[in-house]
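Undergrad: Attaching a predicted model along with its sequence, questions to come.
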Amino acid sequence: MSVTATAVTAVAAFMAGFSGASVLVRAKFVVEPLAAYGVPHSWWNGLGVLKLAGAAGLVAGFWVPVVGTLAAIGLVLYFAGAVITVVRAKAYGHVAFPLVYMAPAAAALALVR
C-alpha cells in the first residue's frame, strides 16, 4: 500500500470513527439533524456502530486488504444512504456533510483497488 493510500485510509478511518462516536455519545451537532431528517431514535445506536465498524475495518485493512476494501465499500454505501436521507428531508444545504465523510472512504477504496 502506498503512502498516499495509507494516509487517505487513516483519515477515512478517523473521520468515520469520529462520526460514529459522535452519534453514540449523542453529540448535539449530530443528533439534532438526525431528528430533523426523520431518522428514528431507535436507529441511532446501530448507525453509530456501523460507522465504528467501518472505521475498524479500514484499520484492519492495513493487515488484511480485503477487509479494508469491504469496509470502504460499506462506508461509501452508508454515506450514500445519508445523502439520500438528507435530500429526502429537503435539507439541501446539508448534503455536503455526508459527502465530506464519504469522500475519503471513496478515495481509500479507489487507492487500494
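TA: Looks like it arrived, so ask away.

Undergrad: alpha carbons only for contacts and neighbour counts from here, please
TA: OK.

Undergrad: list the helices and strands the helix or strand hosting Pro33 packs on?
TA: According to DSSP states H and E, Pro33 maps onto helix 28-37. Helices and strands touching helix 28-37, by 3 or more CA pairs under 8 Å, 6 or more residues apart in numbering; DSSP states H and E, are helix 3-24, helix 65-88.

Undergrad: how far off helix 28-37 does the first one point, in degrees?
TA: Put plainly, it is helix 3-24. Put simply, helix 3-24 runs at 70 degrees to helix 28-37, going by axes from the mean of the first three to the mean of the last three CA atoms, to 10 degrees.

Undergrad: before we go on, here's another structure to hold up against the first:
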Amino acid sequence: MEDMEDMEDKKLIQLLSKLNKSYQNCKQGTADDIRLQELLNTTMQELKKTEKLNNSILIDLEKFYQPTSPLIGLGSLKLNDQARTAWRNYDKIHYEHVKHVLSLYGPVFGF
C-alpha cells in the first residue's frame, strides 16, 4: 500500500511539474497568469515537503484544484496545446486519486 501511495505522490509531482514547465511557454503576464503561477508554486512546494500522501497534502491539492479549474476553463489564460494536455492529465489523476480519497473524510465542496 505504501508503494502505491509513493507512486501516486510521484505521479502527482511529475504531472504538476510538467504543467508548470509547459505553462512557462505560454504565460502572458495577466492577473490570471500570475494567480496560476502562484498556485503552482505553492502546491509544488507543499508536495516536495511531504514524504507521502496524507490528508493534509490531499487538502492542499484540492485547494490548488478548486481555483485552478475555473481559472483554466473560464479565465483569460491562453494555454498552448502542451499546457492544456498537461492540465487534462493532472485533472484526470486528481479526480481518480485525490477527490476519491478526500471523499472518505467528508464531502468536498467548491469554493
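TA: Cool, the structure landed. For clarity, every value in this text was computed on a predicted model and none was experimentally measured.

Undergrad: Superposed, what's their TM-score?
TA: Aligned and superposed, the two chains score 0.58 in TM-score terms (TM-score structural alignment, normalised by the length of the second structure); 97 aligned residues with a CA RMSD of 3.5 Å.

Undergrad: which residue numbers in the second structure go with whichever helix or strand comes after the helix holding Pro33 of the first structure?
TA: As assigned by DSSP H and E, the chain's next helix or strand after helix 28-37 of the first structure is helix 41-60. Counting by TM-score structural alignment, helix 41-60 of the first structure pairs with residues 30-49 of the second structure.

Undergrad: Arrange the helices and strands packed on helix 28-37 of the first structure in a markdown table, one row each, with mean neighbour count and distance to Ala56 of the first structure as further columns.
TA: Listed next are these as a markdown table, based on neighbours: other CA atoms under 10 Å; distance: least, CA to CA, whole Å:
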| stretch | mean neighbour count | distance to Ala56 of the first structure |
| --- | --- | --- |
| helix 3-24 | 20 | 7 |
| helix 65-88 | 19 | 8 |
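
Undergrad: of those helices, which approaches Ala36 of the first structure most closely?
TA: Set against Ala36 of the first structure and scored by CA to CA, these come closest in helix 65-88, at 9.4 Å.

Undergrad: Quick one: list the elements packing against the closest one.
TA: Using 3+ CA pairs under 8 Å, 6+ apart: helix 65-88 of the first structure touches helix 28-37, helix 41-60, helix 96-112.

Undergrad: Of all these, which one is nearest Met1 of the first structure?
TA: Once these are compared by CA to CA, helix 96-112 is nearest, at 6.9 Å.

Undergrad: Check which residues of the closest one are buried.
TA: 98-99, 101-109, 111-112 (16 or more other CA atoms under 10 Å).

Undergrad: Kindly report the same for stretch 23-43 of the second structure.
TA: Tyr23, Cys26, Lys27, Asp32, Asp33, Leu36, Gln37, Leu39, Leu40, Thr43.

Undergrad: Most widely separated two among those?
TA: So, these by CA to CA: farthest apart are Cys26 and Thr43, at 19.9 Å.
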